[in-house]
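Colleague: Attaching a predicted model along with its sequence, questions to come.
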Amino acid sequence: MLRGRDQVLDALDELLAELRAYAAWENSTLETFLDAFAALLGSIENAYVNSGRPVPDDAWAVVADAVRGARFYE
């Protein structure tokens, strides 16, 4: 199981692989992705509550989840 910074690096590797495979993202431009990333990170506690998951104690895990979620967050 990945921990700490490695979780974020793994999430970024996943996103890069998806981009290279031409995956369809709702936030497919850098501008919309960064906007969604900022919005999601700003309300991440609600995202965890809404999905029935506890907020991780590890801030790196939260960032990794926000990076992954920014692909589709509105």
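Modeller: That came through fine.
Colleague: going forward, measure contacts between C-alpha atoms and count neighbours the same way
Modeller: Fine.
Colleague: who does the lengthiest helix in the chain touch, helix- and strand-wise?
Modeller: Among the elements of the chain assigned as helix by DSSP state H, the one spanning the most residues is helix 5-20. In terms of contacts (3 or more CA pairs under 8 Å, 6 or more residues apart in numbering; DSSP states H and E), helix 5-20 is packed against helix 59-69.
Colleague: Tell me what angle the helix it packs on forms with helix 5-20.
Modeller: Here the directions of helix 59-69 and helix 5-20 differ by 10 degrees (axes from the mean of the first three to the mean of the last three CA atoms, to 10 degrees).
Colleague: Got another one to weigh against that:
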Amino acid sequence: MEKHRRHLLIASLITAIVTILYFAQLIQWIVTAVLLLLIFPYLSFSLFFTFIKTPKEDVAIDIMKRRYST
């Protein structure tokens, strides 16, 4: 599993756990708000980097071979 997908999975899991704990009334609303505000940047950047298209290494190697071959 890619690193960004792992981060997205962990951030989603933490968000779900905090939400479940709030609805089960095990934590107060202020603690929930603080935890969700702290996890939001992590979740949003994980989501952003998951969907970024990265160039494939094979294409880069083929271009280098074409450029430097005689």
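Modeller: Structure received. None of these values were measured; they are calculated from a predicted model.
Colleague: care to give me the TM-score?
Modeller: Here the TM-score for the pair of chains, by TM-score structural alignment, normalised by the length of structure 2, is 0.33; 35 aligned residues with a CA RMSD of 3.9 Å.
Colleague: hang on, the earlier thing: can you give the contact residues for the longest helix of structure 1?
Modeller: With CA atoms under 8 Å, 6 or more residues apart in numbering as the test, helix 5-20 of structure 1 has contacts from 60-61, 63-65, 67-68.
Colleague: in the helix or strand harbouring Leu34 of structure 1, what counts as buried?
Modeller: Using DSSP states H and E, Leu34 of structure 1 falls within helix 30-42. When burial is assessed from 16 or more other CA atoms under 10 Å, helix 30-42 of structure 1 yields the following buried residues: 32-37, 40-41.
Colleague: If you count neighbours, what's buried in whatever helix or strand comes next after that helix?
Modeller: Downstream of helix 30-42 of structure 1, the first helix or strand assigned by DSSP H and E is helix 44-50. Residues 44, 47 are the ones in helix 44-50 of structure 1 that count as buried (16+ other CA under 10 Å).
Colleague: quick revisit: does the helix holding Leu34 of structure 1 pack against any helices or strands, and if so which?
Modeller: Helix 30-42 of structure 1 makes packing contacts with helix 59-69 when contacts are defined by 3+ CA pairs under 8 Å, 6+ apart.
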